[in-house]
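# Turn this into a model:
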Amino acid sequence: MTHAPTSLTLHGYFRSSASYRVRIALNLKGLTYDNVEVSLIAGEQRSDAYLEQNAQGFVPMLVADGQTIIQSMAIIDWIDRACPEPRLIPEEAMPRAVALAQANVIACDIHPLNNLRVLKYLTKDLGLNEETKNRWYRHWIVEGFDALEAMAGEGSFLGGDAPGIADICLVPQIYNARRFEVDLAPYPRLSAIEAACMELEAFQRARPEAVKPG
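The predicted model follows:
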C-alpha cells in the first residue's frame, strides 16, 4: 500500500475535464493540494519546463511528494490506493469492472474525441466551421450518454450509494454537455445523479468556476 502523501501539487486547467475529475477525487478524499493553473489556451502545456516533467504535454499532472503522475485515470487510481477511504474504485472484481466500464464510456469513448486539441485540429487543420465542430462534439456526447443512461443502476450515484470513479467522470462531462447545448432531457438518471453529486461540497469546490484564475 502506498503511504499517504505529505505534499500534493495539481497542475491543471480550470476547464479541463480531466483536471476537473482529479480535483473531485482529491476533494472526496479530503486531501489538501496546491493548484497550479496551466493555460491550454496560451499553450503553457508545451513549454520546455512543463515538458520536462510531462513528456506528453497534457493536463492534469499531479506531483506527489516530488514524484510525477500523469493521465487523470492513473492519478485517480493512485489517489485511491494511497488514501483508501472513501473508496472510489471498488476492490471486488465484478463491482470494479462495472465501475470502470461506466467511467470509461466517458474517459475512453467520449472525452478523447472532444478534447481541445482534437477540436482545434477539426477547425484549424481540416477547415470545419464552428457549427460543424459543435455537431461533432454533441454527437459523441449523445452516443456515450445513451449507453450510460442504460448502464446506470438504481442508487443515488453511478457508483451506488456513494460517489465513485464513474460519477467523478460523469459530472465534468455533463458540465461540457451544457456548454455545448446538448439536450439532457433524454437522460433523467444521469441528470439525477449529477444533481446528487452537486449537493456534495467535494464536487462544488471542484467546479471550474470555483478554481478559475482571477
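
# From here on, just use CA atoms for contacts and neighbour counts.
OK.

# residues of the longest helix along the chain that come out buried?
Longest helix in the chain, counting residues (DSSP state H): helix 130-151. Buried positions in helix 130-151, judged by neighbour count with 16 or more other CA atoms under 10 Å: Lys133, Asn134, Trp136, Tyr137, Arg138, Trp140, Ile141, Val142, Gly144, Phe145, Leu148, Glu149.

# Could you do stretch 7-15 as well?
Within stretch 7-15, the residues that count as buried by 16+ other CA under 10 Å are Leu8, Thr9, Leu10, His11, Gly12, Tyr13, Phe14, Arg15.

# How about stretch 157-175?
Buried residues in stretch 157-175 (16+ other CA under 10 Å): 157-160, 163-174.

# structure for this one too, so we can compare:
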Amino acid sequence: MAATSGEIENSSNSKEKKLKLYSYWKSSCSHRVRIALNLKELDYEYIPVNLLKGEHLSPEFKKLNPIGYVPVLVDGDFAISDSSAICMYIEEKYPQNPLLPEDLQRKAINYQAANIVSSSIQSLQNLAVLNYIAEKAGPDETLPWAQFHIRKGFTALEEFLKDYAGKYATGDQVTLADVFLAPQIYSAIKRFNLDMSQFPLLSRLNEAYCEIPAFRDAMPENQLDTPSAATS
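Purely as a prediction, here's the structure:
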C-alpha cells in the first residue's frame, strides 16, 4: 500500500529501499500499477507527478522515462516505466499473490485481455490523444472519440471473456486481466460517461472490484494528489 508521509520518514533507516511510484491520480496506467502493488502487498512511496502542470515533461522526470509518461516505478537504483512492463517486473520479482495463473492458456487469455485495454482502448483515449483531437477537430469531438473506442473495446472484451469469466475476469481469482480492466471501466464510467448497460459482464466485474480493498485503495479519489474538488 502507498505510504503516508509519516511512514516514509519512519522507513528512512530501513536497510531495504522502499519502492517509489511516480504517479498521477487520474492516470489509468498509474491506477493499474497501484492495484498491482496493493495486491502484492508491497509498501511503496507515492510521488505525485502533475500532468496538467507539465511535470512529466521536466528534464528531471525524463531522466526516469524519456517519453515523459507516468507511471514510473523505482526499485533501488532501477527505474522502469510503462504499466505493462512494471506489472511484469513486480510479478517476477515479487511472486507472492501471483497476478498470472499457472495454466498457459489462462495466462495467454490474461495477456490478451490486458493488451486489448492497453493497446486498443486506453492508448486511443489518453490525455495526449484527446488534446490532439481537441486541437485538430475541436473540443466537442473528444468525448465522442473516446466513447467510440471504449465501446469498441468493451464490446470485444464482453464477447471474449464470456467463456472464461468466473467471479473475476478469467476465473475465480483476481489476475492481471482484472488489474487492467478495473481502471478502464472506472474511467469509462467516471470520466467518459459511458452507458454500461450494454456490458453486463464488465458491469458485474466492476461491482466485484469495488469490494476488494486493494482496488478501492488504488482508486483515483483516494490518492495523495487527488484535488479536493474530485472527492466532494
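
# And the TM-score between them?
The TM-score (TM-score structural alignment, normalised by the length of the first structure) is 0.93; 208 aligned residues with a CA RMSD of 1.3 Å.

# Just put the buried residues of helix 130-151 of the first structure in TSV and tack on distance to Leu200 of the first structure.
As requested, the buried residues of helix 130-151 of the first structure are arranged in TSV below (distance: CA to CA, whole Å):
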residue	distance to Leu200 of the first structure
Lys133	33
Asn134	31
Trp136	32
Tyr137	28
Arg138	27
Trp140	28
Ile141	24
Val142	26
Gly144	25
Phe145	22
Leu148	22
Glu149	22
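
# Now for the alignment partner in the first structure of Thr155 of the second structure: which residues touch it?
Here Thr155 of the second structure is matched to Asp146 in the first structure, going by TM-score structural alignment. Residues near Asp146 of the first structure by CA atoms under 8 Å, 6 or more residues apart in numbering: Tyr187.

# how far away is Asp146 of the first structure from Tyr175 of the first structure?
According to CA to CA, to the nearest Å, Asp146 of the first structure stands 16 Å off from Tyr175 of the first structure.

# now do Asp48 of the first structure
Taking CA to CA, one finds Asp48 of the first structure at 31 Å from Tyr175 of the first structure.

# sorry, back to before: cross the buried residues of stretch 157-175 of the first structure against helices and list the overlap.
Those of these lying in helices (DSSP H): Ile165, Ala166, Asp167, Ile168, Cys169, Leu170, Val171, Pro172, Gln173, Ile174.

# Can I get these in TSV including distance to Met94 of the first structure?
Output for these, formatted as TSV (distance: CA to CA, whole Å):
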residue	distance to Met94 of the first structure
Ile165	15
Ala166	14
Asp167	17
Ile168	19
Cys169	19
Leu170	20
Val171	23
Pro172	25
Gln173	25
Ile174	26
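
# Which residue ranges of the second structure form helices?
5-10, 28-39, 59-64, 83-93, 104-120, 127-137, 142-161, 176-190, 200-209, 213-218, 228-231.

# Single out the most deeply packed of those helices.
Of those, the one with the most neighbours on average (mean count of other CA atoms under 10 Å) is helix 28-39, at a mean of 26.

# Map Val38 of the first structure onto the second structure.
So Val38 of the first structure corresponds to Val49, using TM-score structural alignment.

# With Ile76 of the first structure instead?
By TM-score structural alignment, Ile76 of the first structure lines up with Cys87.

# For Pro172 of the first structure, see how far away the residue in the first structure that Ala114 of the second structure lines up against is.
Under the alignment (TM-score structural alignment), Ala114 of the second structure pairs with Ala103 of the first structure. From Ala103 of the first structure across to Pro172 of the first structure, the span is 12 Å (CA to CA).

# and if you look at Asn134 of the first structure?
Distance from Asn134 of the first structure to Pro172 of the first structure, by CA to CA: 17 Å.

# nearest residue to the match of Ala114 of the second structure other than its sequence neighbours?
With CA to CA, 6 or more residues apart in numbering as the measure, Ala166 is the residue that lies nearest to Ala103 of the first structure, at 4.1 Å, once sequence neighbours are left out.

# so what corresponds to that neighbour in the second structure?
Ala166 of the first structure maps onto Ala177 in the second structure, by TM-score structural alignment.

# Name all residues that make contact with that match.
Contacts of Ala177 of the second structure by CA under 8 Å, 6+ apart are Asn110, Tyr111, Ala113, Ala114, Ala169, Thr170.

# likewise Met73 of the first structure?
Contacts of Met73 of the first structure (CA under 8 Å, 6+ apart): Ala107.

# any idea how far it lies from Ala18 of the first structure?
8 Å.

# measure the residue minimising distance to the centre of the second structure to Phe61 of the second structure for me?
Per CA atoms, centre = their mean, the C-alpha nearest to the average position across the second structure is that of Arg32, at 2.1 Å. Going from Arg32 of the second structure to Phe61 of the second structure by CA to CA gives 20 Å.
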